[in-house]
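K.L.:
have a look; sequence and predicted model below, questions after that.
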Amino acid sequence: MQFPKINIPKKHLKIGAWVLGIFLVILVILGSIAYSKREALLKKMIAKAIAKADHDYGLEVKIGKARFTGLSTVSLSSISVVPKERDTLSTISEMSVGVKLLPLIFGNVKLSELKLDKGKLNVVVRDSITNLDFILKRKKKDTVTKNKVDLSQIAENLLNEVLYKIPDNMEVKNLLFQLNDNDTAQLKFLTTVATIDDGDLKSTILVNDKQATWHVNGKVKPGKKQMDVLFFADKQKVQLPYLNNKIHAVLSFDTVRTQLKDAAYSGDDFKISGSWSVRNLLINHKRIASNDIIVPTARVDADILVGSNYLALDSSSTVYLNKAEVHPYLKYTLTKDKVYEVKMRTGEQDAQAILDGFPQGLFESLEGLKVSGKVKYDLDFYMDTAIPDSVKFSSTLKPIGFKILKWGKTDLQKINSTFVYTPYEYGKPMRDITIGPTNPNFTPLGDISSNFKNALLTSEDPSFFSHKGFVEESIRKSIAVNFKKKKFVRGGSTISMQLVKNVFLSRQKTLARKAEEILIVWLIENNRLISKQRMLEVYFNIIEMGRNVYGIGEASRYYFGKTPAELNVGEGIFLANIVPNPKIALFKFNGDGSLKEYLHPYFRYMGNIMARRGLTQADTTGYGFYNVRLREGLRQYLLPDTISVDTTAFDSDEPVMPAVNTQDASKSLFDRIFGGGKKDTTNNQAIKPADTVKTRKQLRQERREQKKREKELEKAKKANGGEPG
């Protein structure tokens, strides 16, 4: 291809050359003037910056000397920064800063050189006041005038600001960071030396006066938006004792590696690609686990997308735990009402690799477990906070040729024969209970009245015989209810989950224990280790049904002086009603042993459901409500009839974890009872008569009376050999 020849008259070329020449001469002249006046300009700029710091942030900034030591390098000495009415924030003895000229023309300040000697950054916390408060005040002021913002632009600008401040060449000596938190916790980090030479980063940091020596080494290429940095300690783990002092958490690791591979726009989204890895990470916190959790090796290859109003971890990201791989997707949309979205995919993977990928110490009872075959896990969660009732939840762990080859620390089939169960109260063992024929209170499933069995299954887990450990819809509704209440008020536990929690696991309420509970339930249900009938039989014989009352055998004799086979409909409904909160069972009776009237609507409600299912005869009088009578020996310990106790109040601080579903998502009877429809039956308070509503003062008084009565009851039980009456 030939381009047409353009003929430019010599006259025009001469004019253009003269214009360019004149422009260059003007630049030289202006540059010379600026160079000759640069010291004065520097002083003016510093004065302006000091005034702005004082006006906008309330900072008193002092600079002893400031001068140019090169074409674009400024040397400063005796610098101090003091927030008004606060402790000194920073002091620097000597510092020189060089900037790149070409980016400066376009308004970008990129550092080419940084040298610092003898600096100090001092953060002081006194009560709720710090000498960093000025940052928060500035942010609050800024948000008043801000309109709608584009998160992708903010992310790009913020990343650029950080990278631009990383110089091509750096030499820092004796820079001290010090934190004083109310004189109870102190931290000192002394950077004896930190250098960047042609992208090579090396540093030595002394922690708390030579208690440890840390290093941050690697490669940094801010111009290309790339870095590869390794964080480690000399001859020991990196430890953060400050966390233990503040939040009672232990955290340590051998090395942490951080990589930034690229950061650029991908369509309308700003995309940040990188990875983060850790070796021998140790975590210990009472809410996570009761023991050390150790992650030998873990890595995340992440693609982070920042859109105009959302932040997401793209599904192309991968989490590696030993040989196991997980592909997560997280999205947080910032609108008037926030939207959360979570997805997780593993694909078909070796089951043993997945098991070995879990952190050490996470599942104590399963340590040493050997399996074969493959598994595949899929999780989908979506919540628009504007309509929490429409939350979507799906969690499925699919076995493919899965088999258990060897038991771990715990034999999950131990309850198929006689075993000893030890209930705990407030972390302390109560007594050993033999679950088997040698215990006179043990009741085989066939010897338990159907009135009790049907009532408990209806209220606790109607689909027990059809599900495989989890009811997905129940968990979904629990998430919605708990979100709206802003606290845990409703759980999604099935009888299978309650059984595993009580028999196989410790009573400590931790995330690790909840996760272990879910996995054990899946192992038992999907491998048919225990029959449904045996699971229900054991459950009926271990559930707490009063103060130091465990199992249906003890409960039926304790409250009614009957065997479990003799329970009528009303007694069955009552005993099922007390399972969620058994310690207040006695306070549901009047002084003459009859039930308090506020329970009557509950009996009609539950009885009607049982009647519709063909589990009992229709009854217009209240399904045995008036036939329930507490045995006479216990009536002397009841509260006066004038005292009303809220027996439906039941809070739990159980951690919420995703569960696993392996059955169809059809709506169960449980959900028709406690969710959906015209009535909100999630909380039994919905069926209490209006005249039972109490003021806060009345409720406090009732609780005091209740506690007083409980103490008297306990004393009476001890005086009578552990049995009232």
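P.N.:
That came through, no problem.
K.L.:
use CA for all of it now, contacts and neighbours both
P.N.:
OK.
K.L.:
tell me where the stretch 301-450 of the chain has helices.
P.N.:
Assigned helices in the stretch 301-450 of the chain, in chain order: 351-357, 450-460 (criterion: DSSP state H, counting those that start in this stretch).
K.L.:
one more to weigh against that first structure:
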Amino acid sequence: MNKKQQLKKGIIVAAGVLLLVLVTLFATRNLIIQNYANKRLLSFEQKYSLRIHYNDLRMEGLNGLHIEGLSVIPLNCDTFLKAGSIEVQFDFARLLLLKADVKTVTMHGLQVDFIKKDSINSNFDFIFKANDRAPKILNKDSEDVKQNESAHFGENIRQTFNLLFSVLPSNGYLHDFKVSYQAPGYRLFIDVPQLKIDKDRFKTEIRAEENGMISNLISEGVLSKADRDIEARLYSKDTSKVSLPFLHYRWGADLKFDTLAFEVRESKAHSDVRLLTGKASVSGLTLFHYRISPEIVLLDNANFTYSMKVGDNYVEVDSSSQVHFNALNLNPYLRVEKDTSWKVKVSVNKPEFPSEELFASLPKGLFSNLEGIKTSGKLSYHFLMDVDFGNVDSLKFQSSLTSHQFRILSFGNTNLAKMNEPFVYTAYEDGNPVRSFITGPENPNFRPLTAISPLLQMAVMQSEDGAFFYHNGFLPDAIREALIHDIKVKKFARGGSTISMQLIKNVFLSRNKNIARKLEEALIVWLIEGGRLTSKERMFEVYMNIIEWGPMVYGAQEASRFYFNKDASDLTANEAIFLASIVPKPKRVKWSFKDNMQLNPVLDSYFRLLGERLVIKGVITEEDAAKIKPEITISGPAKDFLFSGANATDSVPAPEEAETLDVFPDM
């Protein structure tokens, strides 16, 4: 037998063996897939404390998989998932390479139920506990690990999209798909009668029922594996707005819209950096949450076109990205980096633009005082915040709105120049009006600055805002220091407020603490200070006549009578410094005293500091300052309030809490 015949014979034998192997694999494929599935499912059950069961698992042809009667049940809990039947067809060529790439999926009777029995027990806890079960091989607290570990953001994005597009089919059919969330006092049911994906495109109707309220929605979009692109739109089947469920139950928020849409495309930028590009938009948005605004916020049209780079340890939104809402366009820059600590940098630079673009774009319900305002001229804006959470003291903060031939043509809902004349001031407590009075000569307790002791004026100014007459309403360094402090204590403890900001908050805004109030406060301060709508002298005069100094005590004259039974022009240095000390926290005035009607010794450093400031400002001499100490005599009606009934030290904060006085730099 020559070599040619031997080769031919060898090929025939090899082909026969291969055919025998394929026949054997085909004949035993169900046994093989069941054994493999059972091992993986057993590992999954043990890892997540689940019981996973199926009635039938078999191969259909060479590249099909059929599952029937699938259920996932957490131990000692209600069923989490069940499905009547699932049929999956894989790409045969990819399957030969041992890579699962789904071509088509057909599902019948898929149901997922999130059931929360109480604040502790639910049937979906295993989802959040998964990471806790991961093996701890390295000591995460060691410096070597901290310096070398990486967040792997880019790789995680790549793997997520690979998994997503390997699972999502180009063609599929979903029949009778249901999702529910059930908790004490809350029921949410989402029903998708049928969902058909045809050549990467889908469109389906969704029925949502939340505590008996029914919504009929439509979702449509594209799932393109070739372009690694996902697009989706959600809108109501009728003319009503879409109300996002669960938000009110979980966070007390109500969010409605006409249409919500997004698009994201994933690609490789360079090396291991991934690029996400796309667009998100919403129309007819209404939002309510008491932390944002006491009124419903309306936003007619908003969209975000973005270009986002995701590297190994950072996420960066390029400044070519654009935020558009109503008539205003902004190009934000954002970088979040995870090195030995988290670092965040945010910046916005908006060159000259027509001022009306800003004021016409303010969302209704968020700036109620400014609704309807008309302006001319141009504005420019610069914002920067750069913080390294491993070195918070290095925080950088800049924010400036600059005017260019800017003028207010007419006020909106509120006359921003009303402080120039006597007006009715309303005091609020816990967001509710408690007292109203005139800030002008008609009020017998009103005092012009000339009738208020210079000692009190300077003590208050040096305590609250020593640079009041020199700034334009804001002290960026004070805001920066407040941000640093708030980050360190992990709560909003300081605000960096100037006297201007405190005044505008009291005169024009309710006392509800929310995001909208702070934004509107800043904008009104800028308009009044920048446009010189009210002089600094008049602003300080109003401030001294309306600030709270105790229980229903407002203004310098009422405070002088309440504590010392004398006129505001006759105060001593000690009395003036005492009154200045209670301005930041008038509700806690009792803390200022210990037993026997004596001032708390912790105020000694405060009195010395204010005494030094009064000397520098030329209000008192050094000899006078040497006599300043926390010693006063309460002779007015406050005596009964402070020292009768409840102990004066009731509800007293810790001493360090009293020392968080915002003493601003003198200029």
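P.N.:
Ah, there it is. This one's a predicted model, so the numbers in the text were calculated from it and none came from an experiment.
K.L.:
TM-score them against each other, please.
P.N.:
The TM-score (TM-score structural alignment, normalised by the length of structure 2) is 0.90; 647 aligned residues with a Cα RMSD of 3.0 Å.
K.L.:
the helices of the stretch 301-450 of structure 1: which one's closest to residue 161 of structure 1?
P.N.:
helix 351-357 (37.9 Å; Cα to Cα).
K.L.:
which residues touch the closest one?
P.N.:
Residues outside helix 351-357 of structure 1 that contact it (Cα atoms under 8 Å, 6 or more residues apart in numbering): 321, 322, 323, 324, 370, 371, 372, 373, 374, 375, 402.
K.L.:
give me the buried entries from these.
P.N.:
Among the contacts of helix 351-357 of structure 1, the ones that count as buried by 16 or more other Cα atoms under 10 Å are 321, 322, 324, 370, 371, 372, 374, 375, 402.
K.L.:
which of these fall within strands?
P.N.:
When those are checked against strands (DSSP state E), the matches are 321, 324, 370, 371, 372, 374, 375, 402.
K.L.:
for the counterpart of the first one in structure 2, which non-adjacent residue is spatially closest?
P.N.:
Under the alignment defined by TM-score structural alignment, residue 321 of structure 1 is paired with residue 325 of structure 2. Using Cα to Cα, 6 or more residues apart in numbering and skipping the chain neighbours, the partner closest in space to residue 325 of structure 2 is residue 302 (4.2 Å).
K.L.:
and residue 350 of structure 2, by the same measure?
P.N.:
Nearest to residue 350 of structure 2 is residue 381, by Cα to Cα, 6+ apart, at 5.0 Å.
K.L.:
and the one you found, what's its match in structure 1?
P.N.:
Match for residue 381 of structure 2 (TM-score structural alignment): residue 377.
K.L.:
kindly report the same for residue 571 of structure 2.
P.N.:
By TM-score structural alignment, residue 571 of structure 2 lines up with residue 567.
K.L.:
ok, the nearest residue in space to that match that is not next to it in sequence - contacts?
P.N.:
In space, and not counting its chain neighbours, residue 567 of structure 1 is closest to residue 449: 5.9 Å by Cα to Cα, 6+ apart. Going by Cα under 8 Å, 6+ apart, residue 449 of structure 1 touches 564, 565, 566, 567, 568, 572.
K.L.:
which other helices and strands contact the longest helix anywhere in structure 2?
P.N.:
Scanning structure 2 for the longest helix, with DSSP state H as the assignment, gives helix 3-48. The elements that helix 3-48 of structure 2 packs onto, with contact taken as 3 or more Cα pairs under 8 Å, 6 or more residues apart in numbering; DSSP states H and E, are strand 50-53, strand 56-60.
K.L.:
lovely, talk soon.
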